[in-house]
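[1] Sequence and predicted structure are below.
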Amino acid sequence: MNYLSICLLSFIFLICISFSFFFMGINFLMNDYTIFIEWEVVSLNSTSIVMTFLFDWMSLMFMSFVLLISSLVIYYSKEYMSADIFINRFILLVLLFVLSMMLLIISPNLISILLGWDGLGLVSYCLVIYFQNEKSYNAGMLTALSNRIGDVALLLSIAWMLNYGSWSYIFYLDFMKNDNYMMIIGGLVLLAAMTKSAQIPFSSWLPAAMAAPTPVSALVHSSTLVTAGVYLLIRFNILLSSSLLGNFLLLISGLTMFMAGLGANFEFDLKKIIALSTLSQLGLMMSILSMGFYKLAFFHLLTHALFKALLFMCAGAIIHNMNNFQDIRYMGGLTYYMPFTSSCFNIANLALCGMPFLAGFYSKDLILEIVLLSNMNLFSFFLYFFSTGLTVCYSLRLVYYAMTGEFNGSALNMLNDEGWIMLKGMMGLLIMTIIGGSMLSWLLFPTPFMICLPFFMKFLTLFVCITGGLMGYLISNVKLYFLNKSFIHYNLSMFLGSMWFMPYISTYGITYYSLFVGGNIYKSMDLGWSEFFGSQNLYNNLVKYSKLLSFIQINNLKIYLMFFVFWIILLIFMIYL
């Protein structure tokens, strides 16, 4: 079977299941209906191994979105990866990735969650190293090892769940939420979610994972891998509300949002800018979740998946046409050469910024207005709104560099908008980016939110967005020579542009010193004292003595006669004395 038929079959199969799950999810939501399936795999004496699945409106809705995006991504890959001779392997890896995510979504049991969780980790490693070069291997190892910390935390939480007699956390959360054991489990699950969703200090793997093919990035950064942590915490939301864990998560996620927004304003790699915007939105989801509004976090999770997948698909189409250049300084004037792709890119960017009546507006604006209503400390309040301004700032900077002005790339180029398969894949998400927010808003909330605020607070979000956009334009357009040449600006851009030196801390900071100490120990002990008192010196002595013995054995007659002569001489000497 050739790769074209595999792509088409996968696309049709996934899109059919996606729509069926979506309508089932609406039905379950309207009727407040949940299905809990237990399948006894094996029973021996009094011990039974049971596989459990939970189908409620949340899991069905999320699965339908994951399948919709993955089907369009696979269809998009048909053209994007057409030059790859191992396209079958790529499609199978993507399908395995989606299957792992499905298993994680429908699991009310920590053991089956771990299967999906580890499946995501392992397959993501295979996809990140897909292009098989040094950069990909480094990124893959950083991704895998960062996520292993969370896997270990999940394993420890499974061990602690034995206190309750079963691993099905869904039975114990509600009435055991004040129990000390459950708080320990909550802390471990929080650590696992922080690694998977790349919160500080585990943020460095997310931009590094951009070494994967762009269709994989579209899938990973919208509805799979990075959202797994948020989804797990949505299921464990009872443990976060009004507790120490919730306050801790609010601080960390706020700082992540702030750090990612600042970093994106100093970045020139197209895919890394979009990756940092994902990190910023993950911080937003985590922070509103830590305040107890899990439905809002889930709402933003779904809307974000739509426009972020579209953003990556557009970036992939641009990179594909730019002969694999990813630096935005080489772009410019793309609206003239790629009008449809540029339109999709700008709509996705506007949805990310919270442009009224696009998908991002309904969730993002609602979250910020709920924050204005809440009993919030000033520092977290600042992080929320300043980060929102930064989002518009780097989005406008990205549009300015890529879409406007003159083309800065090679004079001989093949820029065109005729990749029909990629365009059709993007079109499906374009429609959902425009109508998805309002549709989900009507479905998820039984009554529309009517949030009454003072005039200045009501318009604070809009004011912050306009200010951020203006700053983005000024940073890109106005040549601030006195600032750009200054020593302070250089060091500041180094610090902020490298995500507060987190990639260096995660790589050199951990590996360099341990390898340095290991090298010294190796030189002084393995090649030093232990060699002298141990194997090497023992070997030298054995060689010396064995040579002596072999010399004696080979020359024994000579030695006997020599000793005989010495004995005669000694006797004569004694007689004469």
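    Ah, there it is.

[2] contacts, neighbours, all on C-alpha from now
    Will do.

[3] Which residues does the helix or strand containing Arg89 contact?
    Per DSSP states H and E: Arg89 is located in helix 87-105. With contact meaning C-alpha atoms under 8 Å, 6 or more residues apart in numbering, helix 87-105 is reached by 2-3, 6-7, 59, 62-63, 66-67, 70, 74, 81, 112-117, 119-120, 123-124, 126-127, 216, 224-225, 228, 231.

[4] If we use 7 Å, what do you get?
    Contacting residues not belonging to helix 87-105 are listed as Tyr3, Ser59, Met63, Ile74, Met81, Ile113, Gly116, Trp117, Gly119, Leu120, Val123, Thr224 [C-alpha atoms under 7 Å, 6 or more residues apart in numbering].

[5] For those residues, give me CSV that also has neighbour count.
    As requested, the contacts of helix 87-105 are exported to CSV (neighbours: other C-alpha atoms under 10 Å):
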residue, neighbour count
Tyr3, 17
Ser59, 19
Met63, 26
Ile74, 28
Met81, 18
Ile113, 21
Gly116, 24
Trp117, 26
Gly119, 20
Leu120, 27
Val123, 19
Thr224, 27
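
[6] For Ala218, identify the helix or strand it belongs to.
    Under the criterion DSSP H and E, the helix or strand holding Ala218 is helix 214-220.

[7] here comes the other one, which I'd like you to weigh against the first:
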Amino acid sequence: MNLCYYLIFFMYLFFMCLYSGFMGLNFIMYDYYVVMEWELITLNSSSIVMLLIFDWISVFFMMFVLMISSMVMYYSKFYMSMELFQVRFIFLVLLFVISMLLMILSPNLISILLGWDGLGFISYCLVIFYQNIKSFNSGMLTVIMNRVGDTMILMCISWMFNYGSWNFMFYKHLVYSDIELSLVCLLVFLGAITKSAQIPFSSWLPAAMAAPTPVSALVHSSTLVTAGVYLLFRFMNLLEGMFIMKILFIISLLTMFMAGVSANYEFDLKKIIALSTLSQLGLMMVILSLNMKLLCFFHLLTHALFKSLLFLCAGLIIHFMFNNQDIRYMGNLVMFSPLLCLMFNVGNLALCGFPFMAGFYSKDLMAEMFLFYKFDFFFFFFFFISFGLTVSYTVRLYFYSILNMMNFYSLNLIMDDYFMIFSMIILMLFSVFGGSMISWLVFYYFNLIYLSFMFKFMVIIFIFMGLLLGNLIFKFKINYLNYFIMNLYMFMSNMFFMPFLFSYSISFFFFYLSKMLLYLLDMGWMEKLGSQGIYSEFMKMNNLNQFVQYLNLKIYLIIFMMLFLMIYLFN
């Protein structure tokens, strides 16, 4: 019965994806869009409306979300076949997709909040799907970090109550004359960098890897982490030219660099791919802060294709390795599962920006457009070295999983699963041909990019530098390191200590405060003056009463006579 659920929802999502694709082509061809509005309630000239906008951007993004979710649903039919709570998993994934679609199609902050908050809450339910202490800790870190972004959207809604409408598309010309609207833009900016895990909110994204791998493929490709980028993309008509964009540029550039460095020192397969997602999100935010909206959206679509492919390949590898995720145990997989390694390498090459893969069309164009801006050497270095670091951790992963010797159990069964590989083949074809097809559709006019010979080959130079660096990191052993290098290694492998600085250190104060309050109040004065004090006083009175009444008839009669005498005297 559960298999029927998977197939029904797979077919439904896939046909909805096809319908969205044809509708998006129609919108591009005739250059029009549809706005649908339902007025739910009107109170004191403030209307709460449900607004949906269908243009080629939202419809194309919806098509990619539906396509990836349909492939994930088919993949989960076999990956989750041994789980007890499969119906719960199916409906959580469907609710997750519906929340993302609601957020994509809505330009109204009220209906955006429904999808935005739904993404945060259902992601928590999916992260704790495997019920153990690690999943619970990761789920709490994920949901509390995302609640910061939800709070910012709630504050935006309360502030925009003054303007009479929550449709932020109406306020493009008002932002230049109304300084209070800048506060709304700042709150949207904070909410977006929280959801897209930019510095200092980056620590939740690798922790969300506790979720099942099909969910990770959905979360880290086109839904949860891209919601912040898409929100800023929709708000760019209010944000362009503001000082916030300069702050976003610096934060996203540092996030891009930090994720690339940390991925080179990580040994968990899913966390390496999660950190590569963080690096690509930083790249999208950098391009978006330079007001290249269409280019950012282009990379958002291509990134969704090859990142979902990478996660599905990683899930199959983990499935074969008896739920082991350490890349040091993997090796020589090409001898056991050549088709899986082929698709894994296609995803990795698309991630690196290998020529004529999906990632090449967006990443190379972004790098060349970046060279047109007048930046100093500091920003130039961080941007292009992050390109090289992407190639570096990809090559390191390739060495560990394919070229290295197998370090796993002697007795194992690793072979291609052709049922699970079906959905990966579809994503692999899109990872190869999707970049060129999307570029032909999105960029219907071309700009001439004229660069010098050195600048033109700058991306290729840093790619080869990344190849050399990945080879060196793979061969570099940490057995005989001095104290300084060991601390530097720990600093780089732990995301520049960001989980400790912005997660554990903040919660440590509240945990320590609660511990002291427990000792001083609940087990201290409150206990002495409260429950235990009242109990001891009652026990003393009870003992006195028992002493009076316990075989002391004479004392009882004397008290009776005294009471009788007092009644006689006072009457």
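    On my side now, so go ahead. These figures come from a predicted structure and were not determined experimentally.

[8] still on that earlier bit, may I see the buried residues of the helix holding Arg89 of the first structure?
    Neighbour counts over helix 87-105 of the first structure (16 or more other C-alpha atoms under 10 Å) mark 87-88, 90-91, 93-105 as buried.

[9] Kindly report the same for stretch 162-181 of the second structure.
    Ser165, Trp166, Asn167, Phe168, Tyr171, Val175, Leu181.

[10] would CSV of these with secondary structure and distance to Phe356 of the second structure be doable?
    CSV is the format used below for these (DSSP: H, G, I helix; E, B strand; the rest coil; distance: C-alpha to C-alpha, whole Å):
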residue, secondary structure, distance to Phe356 of the second structure
Ser165, coil, 45
Trp166, coil, 42
Asn167, strand, 40
Phe168, helix, 38
Tyr171, coil, 41
Val175, helix, 41
Leu181, helix, 43
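
[11] So which of those is the closest to Val391 of the second structure?
    Nearest to Val391 of the second structure among those is Phe168, at 39.5 Å by C-alpha to C-alpha.

[12] OK, contacts around the closest one?
    With C-alpha under 7 Å, 6+ apart, Phe168 of the second structure has these contacts: Pro107, Asn108.

[13] same thing but at 8 Å, please
    By C-alpha under 8 Å, 6+ apart, the neighbours of Phe168 of the second structure are Pro107, Asn108, Leu109, Phe235.

[14] Which of those are conserved in the first structure?
    On the basis of both residues aligned by TM-score structural alignment, their matches' C-alpha atoms under 8 Å, what survives of the contacts of Phe168 of the second structure in the first structure is Pro107, Asn108, Leu109.

[15] still on that earlier bit, how about TSV for the contacts of Phe168 of the second structure, with neighbour count and distance to Leu154 of the second structure added?
    Below are these laid out as TSV (neighbours: other C-alpha atoms under 10 Å; distance: C-alpha to C-alpha, whole Å):
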residue	neighbour count	distance to Leu154 of the second structure
Pro107	22	15
Asn108	21	12
Leu109	23	9
Phe235	18	16
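
[16] residue contacts, the equivalent of Val72 of the second structure over in the first structure?
    With the correspondence set by TM-score structural alignment, Val72 of the second structure lines up against Val73 in the first structure. Contact analysis of Val73 of the first structure by C-alpha under 8 Å, 6+ apart lists Pro215, Val216, Ala218, Leu219, Met313, Gly425.

[17] and the angle from the helix or strand harbouring Val73 of the first structure to helix 87-105?
    Under the criterion of DSSP H and E, Val73 of the first structure resides in helix 57-80. Angle between the axes of helix 57-80 of the first structure and helix 87-105 is 170 degrees (criterion: axes from the mean of the first three to the mean of the last three C-alpha atoms, to 10 degrees).

[18] quick one: helix 57-80 of the first structure to the second structure mean distance?
    With mean C-alpha distance after the TM-score superposition for the first structure, helix 57-80 of the first structure departs from the second structure by a mean of 0.6 Å once superposed.

[19] all strands for the first structure, in order.
    In the first structure, strands defined by DSSP state E lie at 35-44, 47-55, listed in chain order.

[20] circling back: tell me which of the contacts of Val73 of the first structure is nearest to Leu444 of the first structure?
    Nearest to Leu444 of the first structure among these, with distances taken as C-alpha to C-alpha, is Leu219, at 23.6 Å.

[21] Show me what the closest one lines up with in the second structure.
    Aligned partner of Leu219 of the first structure by TM-score structural alignment: Leu218.
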